[in-house]
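In: Sequence and predicted structure are below.
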Amino acid sequence: MGRPLLIGLTSPYFGAVFGGGEKYLGVTAEAVRDGFPGNVVEIAGAVPADRERYEATLNLDLHGIQLVANNRRVTPVHRLANRLTPLRPLRNRVLASQAARATARYDVHLAMAYRIPVHTRAQRAAILCQFPYASREGVAEFERVICQSEYVRHWVRELWGRDAAVVHPPVDLPAGGPEAAAKRPLILSVGRFFEGGHSKRHEVMVEAFRGLCEDGLEGWQLHLVGSVHEEGPHAGYFERVKARARGYPIRIHTDLSHQDLEHLYRSASVYWHAAGFGAEGGPPEALEHFGLTVAEAMAHATVPVVYPGGGVAEVVHDKEDGFHWRDPRELAEVTLRLVADADLRRRVGAEAWRSARRFGRAEFKRRMLEALRPLVEPASGE
């Protein structure tokens, strides 16, 4: 038996961002720790990570996993680079260079890739691709590419000329079956508050709900949940959303614990998703890469009503386990049908619950280990 391997997972966003990409990375680390025991597993980010906050917010179990950072703290220089858009390319170069230098000590390297090019000096390495960046910089240094959806796989082929294994993001499946009695007159949407990229388009949903209320909808609430980005081009976005929501039965929650978010998922009758609306024909990364929160809502028998751009169309099958909409008028029409028909909500919600089983955490770990085994097992024998 050889020495323990050092298996490193890297992301320039881990430590600063609490989103689907960070959950994907964290559960991958869990899978590696449990599936390849006896090795050392670490997650490396650009800045120090709050272990307890990551575990509470994203429902992660990071025991036995080392968390390291390429920078000891967030400095005024970091904040300036985040705020000033012209400095972003320079910041990205610095982050990529820092990450690459640290990978020389890894036996196996798993690099999360989104926007910032990735490099490796490890002997064996794979890219965990949220979405491929436009250049092919660094890609040839990696043996394998693993991505989150068939939509992303298509663009990996187009932009990088590589094939990829698809491992859908992990969904936390609640114990037991659908809880119809727990449902309330509540519409939910979960997603970070930021502008540009694959923005969650909260303003579209707020305007749609305002219109429903002005047309006579009573007794229903819209709840928006997500962490807030306040730097750079995102400054002011959250405040604009709040301003448009004021005076209507719209609740906005920031940085909820996993437990509180689970309560909202259980209580919500309808789930709205608007990411990608208005972005067709633009950069492909502006469409939803997968739709993790949609699948999480479905796991709680909440009926998804989604804009089917990007990977979301793989998650929700129109008029089977949810509904698609193409413009805000259709979003309002479908929602009013669901509001008026409790039996329809129960039937489609139950089908959504069944459909979400394919995205469970155990299935994610099984598929991720299957994709990583050709990388890790040969390294164990070296």
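Out: Alright, I've got the coordinates.

In: C-alpha only now, for contacts and for neighbours.
Out: Noted.

In: would you say residue 9 is within a strand?
Out: Yes. Checked against DSSP: H, G, I helix; E, B strand; the rest coil, residue 9 lies within a strand.

In: residues contacting it?
Out: By C-alpha atoms under 8 Å, 6 or more residues apart in numbering, the contact list for residue 9 reads 25, 29, 41, 42, 43, 44, 109, 110, 111, 112.

In: gap between it and residue 122?
Out: Relative to residue 122, residue 9 is positioned 12 Å away (C-alpha to C-alpha, to the nearest Å).

In: Give the residues shared as contacts by those two.
Out: Shared contacts of residue 9 and residue 122, defined by C-alpha under 8 Å, 6+ apart, comprise residue 109.

In: which residues of the protein fall in strands?
Out: Along the chain, the segments classed as strands by DSSP state E run 6-10, 40-45, 65-69, 108-114, 124-131, 144-147, 165-166, 186-190, 221-225, 250-253, 270-273, 303-306, 323-324.

In: Second structure for comparison follows:
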Amino acid sequence: MAQTKRIGLYSPYVPEHAGGGERYFMSVTEILSESHDVTMLLARGGDEQAVREKYEQAFHLDLSRVHFKQTAIGTRASFLTKVLETAQYDVLYYLTDGSLFFSLAKRNILHIQFPFAFVQSGLINRVKLWNWHICNTNSAFTKKIIEQWWKISVPFVHYPYVDSALYVPATKEQIILSVGRFFSGEKSVMHCKRQDIMVKVFRSMVNHGLKGWKLVLIGSIDPGEDNAAYAARVATAAKGYPIKILHNASFDMLKQYYAVSSVYWHAAGFSIDEEKEPTKVEHFGISPLEAMSSEAVPVVVGKGGLKEIVEHGVSGFLWQTEEELTRNTAQLIENHDMMETMGQKARERAKFFSKEQFRKTLEEMIG
């Protein structure tokens, strides 16, 4: 029987955010808590019970065995205070925002979910990198960019998983679905989900005769005036068309939309050169994977981590231009047998990203 370890987990994005990265991080936390003493470290406050409930409800996870506590990491506390705090852990698991710190844990694991295109130069940063014993990324795309820019070896690709028992198909309706937070990307390196492009393309399809179909966009609005303004522009463009926008959908509602939707659109990375701006394309794509498990056929931008999920022409379509998005979608709408077959292939493909494989890789890294 494996020895119980004391494990600390830290992400600078917790507890403010609840996107795909946080879903991954909380999934790691849940699995480790089944057999280890696990503590989630919070640098920005937050009531323990409120944080637990937020992520349990958002991601349908059981975090009841996880401790939550305030940490000096990520604060203005002294270097000594921060580094001594890390010494109490057998394992420290850090989801980085690109920054690094020293840790005295017995084993330090660095998860890199962004394909950061900057150099970790200087002696101190190189020593900090050396301090992290094991590095892993969320996709082969992120791994390639990190190895290229950071000049390190990334031995593990730790793909997020989808629970195929949780995301199951129902009777399909004439719905095109897209799931993703609303943010402009203007003031950050984050990848805008490009709901504006999807609304534009759907409007054009309706104007050219598409009838009976509805576009549903689900996603919260990130804090910030630019993000609110972006969401407002999308809403304005959608007026007068069969387009539904939901900013506060519950998990059950989201799951139901996945189940009944026939097609899934994803436009993050549209018009971006992934070599020049890798952070602005989809690094992995957990929402498309959840849709695929529900037999919604993915029609997604062929960039970044999405190319690792969707097999073009088999379990969905990859596109680069608005014309290709329109044409691929029209093919499915006009051919019910193709839609049904691809939906089934999409669900089979989603099973490759299983919880069992996720757990196996995680246990290998933990040691």
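Out: Right, received. Where do you want to start? All of these numbers come straight from a predicted model, not from anything done at the bench.

In: Need the TM-score between these chains.
Out: With the length set by TM-score structural alignment, normalised by the length of the second structure, the two chains reach a TM-score of 0.88; 348 aligned residues with a C-alpha RMSD of 2.5 Å.

In: ranking the strands of the first structure by burial, who's on top?
Out: Mean neighbour count (mean count of other C-alpha atoms under 10 Å) peaks for strand 303-306 among these, with a mean of 29.

In: In the second structure, what stretch matches that strand?
Out: Under the alignment (TM-score structural alignment), strand 303-306 of the first structure falls on residues 297-300 in the second structure.

In: superposed on the first structure, where does the matching stretch end up, distance-wise?
Out: With mean C-alpha distance after the TM-score superposition for the first structure, stretch 297-300 of the second structure departs from the first structure by a mean of 0.4 Å once superposed.

In: residues making contact with that stretch?
Out: Contacts for stretch 297-300 of the second structure (C-alpha under 8 Å, 6+ apart): 262-267, 288, 291-292, 306, 310, 315-319, 325, 328-329, 339, 342-343, 346.

In: ok, which stretches of the first structure are helices?
Out: 20-35, 51-58, 76-83, 88-102, 150-160, 202-214, 237-245, 258-267, 292-299, 312-315, 328-340, 342-356, 361-380 (DSSP state H).

In: Could you check the angle the longest one makes with strand 124-131?
Out: Direction vectors for helix 361-380 of the first structure and strand 124-131, defined by axes from the mean of the first three to the mean of the last three C-alpha atoms, to 10 degrees, enclose an angle of 150 degrees.

In: Helix 361-380 of the first structure relative to helix 20-35, how many degrees between them?
Out: Angle of helix 361-380 of the first structure versus helix 20-35, following the same axes, to 10 degrees, is 60 degrees.

In: same check, this time on the third one
Out: An angle of 120 degrees separates the directions of helix 76-83 of the first structure and helix 20-35 when computed by the same axes, to 10 degrees.

In: just checking, what packs against helix 76-83 of the first structure?
Out: helix 88-102 (3 or more C-alpha pairs under 8 Å, 6 or more residues apart in numbering; DSSP states H and E).

In: Next, count neighbours for residue 331 of the second structure.
Out: As a burial measure, residue 331 of the second structure scores 12 neighbours (other C-alpha atoms under 10 Å).

In: quick one: it from residue 337 of the second structure, how far?
Out: 11 Å.

In: Please apply the same query to residue 104 of the second structure.
Out: 57 Å.

In: of those two, who's got more company?
Out: More crowded of residue 104 of the second structure and residue 337, by other C-alpha under 10 Å: residue 104, with 19 against 11.

In: pretty sure residue 33 of the second structure contacts residue 62?
Out: No. Applying C-alpha atoms under 8 Å, one finds residue 33 of the second structure not in contact with residue 62, separated by 9.4 Å.

In: Which one's more surrounded, these two?
Out: Neighbours per residue (other C-alpha under 10 Å) separate residue 33 of the second structure from residue 62, with residue 33 holding more: 22 against 19.

In: quick one, what contacts the residue of the second structure positioned farthest from its centre?
Out: Residue farthest from the centre of the second structure, counting by C-alpha atoms, centre = their mean, is residue 209 at 34.4 Å. Going by C-alpha under 8 Å, 6+ apart, residue 209 of the second structure touches no other residue.

In: What residue in the first structure is paired with it?
Out: Aligned partner of residue 209 of the second structure by TM-score structural alignment: residue 216.

In: just residue 151 of the second structure next, same as before
Out: Under the alignment (TM-score structural alignment), residue 151 of the second structure pairs with residue 161 of the first structure.

In: Spit out the contact partners of the closest residue to residue 20 of the first structure other than its chain neighbours.
Out: With C-alpha to C-alpha, 6 or more residues apart in numbering as the criterion, residue 20 of the first structure has its nearest non-adjacent residue at 6.7 Å, and that residue is residue 292. By C-alpha under 8 Å, 6+ apart, the contact list for residue 292 of the first structure reads 20, 169, 170, 171.
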